[in-house]
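Trainee: below is the structure, and that's it, no one-letter string:
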């Protein structure tokens, strides 16, 4: 099984554990770090929608909790043909993504499209852009 296929299967599998009683829209994400470690996350909704957790956010939290700080490759699996990350998650990718990060978007049948970080979030906010 290829590394990308294994990452897809991990995202697809964790998607089934999502908690989405309000939208019924399950999403799973799987990230690989440069050392080959894989971290997953699924969306977790809340009756107060703005405090829900995206699948990508869950995977970032798991990665950070394990002491890692860089995403080398990512797969996001949703019920739609093109379930691209929200703006908040795109910024998460900008914060923790490797320079050559590719985010693969998939439905339950497989990868549908792959994006570079620059395609997903051109002109991303950087801490260096802040005025102190």
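Mentor: Done, it's in. A quick note: this is a predicted structure, and the numbers were derived from the prediction, not measured.
Trainee: hey, let's count contacts and neighbours off CA atoms from now on
Mentor: Noted.
Trainee: distance from the chain centre to whichever strand or helix holds residue 62, please.
Mentor: Element membership of residue 62 [criterion: DSSP states H and E] is helix 55-65. Here helix 55-65 is found 8 Å from its chain centre; the criterion is C-alpha atoms, centre = their mean, to the nearest Å.
Trainee: over to stretch 96-109?
Mentor: In terms of C-alpha atoms, centre = their mean, the centre of stretch 96-109 is found 7 Å from the chain centre.
Trainee: buried residues in that stretch, which are they?
Mentor: Buried residues in stretch 96-109, counted by 16 or more other C-alpha atoms under 10 Å: 96-98, 101-108.
Trainee: check it against this one:
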């Protein structure tokens, strides 16, 4: 085997995300996934240091399914609101051990949801490493785009 035959290495998880990664993996265990069997957990820190988490909740009417990010934002608002500073999302088959769940990218809908609650300097851990909101959702539509 030559060095070029090896699978690419996952990026090293920055220290600031290690606790969030563990929290996301833990909450993914509570996901309700009787249809896809793909558990997703999300964890974030707020600008004032609070931890918020969420997991996916499937529904037989697939369009009614809630992504983990929806639960996380609901917990953020129910806990008094605020802005997010750091975010991580993990996912994997329900048969994977908690520690084997990989970092996954939020879908476009969830990126839009996160962008409305992202604070200054918000950073999301992606499979390729930390990224800004502008990098994962360029030219996002937001409250400033509404003619209120």
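Mentor: Good, I have the coordinates. On a predicted model such as this, the values are computed, not experimentally measured, just so you know.
Trainee: need the TM-score from the superposition.
Mentor: The TM-score (TM-score structural alignment, normalised by the length of the first structure) is 0.87; 126 aligned residues with a C-alpha RMSD of 1.7 Å.
Trainee: can you find the partner of residue 67 of the first structure in the second structure?
Mentor: Here residue 67 of the first structure is matched to residue 80 in the second structure, going by TM-score structural alignment.
Trainee: contacting residues around its match?
Mentor: If you count contacts by C-alpha atoms under 8 Å, 6 or more residues apart in numbering, residue 80 of the second structure has none.
Trainee: so it, which of the three states?
Mentor: On the three-state scheme (DSSP: H, G, I helix; E, B strand; the rest coil), residue 80 of the second structure is labelled coil.
Trainee: please identify which helix or strand holds the residue nearest the centre of the second structure.
Mentor: The centroid of the second structure falls nearest to residue 89 when counting by C-alpha atoms, centre = their mean (2.9 Å). Secondary structure assignment for residue 89 of the second structure, by DSSP H and E: strand 84-93.
Trainee: mean per-residue distance, the helix or strand just after that strand to the first structure?
Mentor: As assigned by DSSP H and E, the chain's next helix or strand after strand 84-93 of the second structure is strand 102-103. By mean C-alpha distance after the TM-score superposition for the first structure, the fitted strand 102-103 of the second structure averages 5.3 Å away from its aligned residues in the first structure.
Trainee: what packs against strand 102-103 of the second structure?
Mentor: strand 84-93 (3 or more C-alpha pairs under 8 Å, 6 or more residues apart in numbering; DSSP states H and E).
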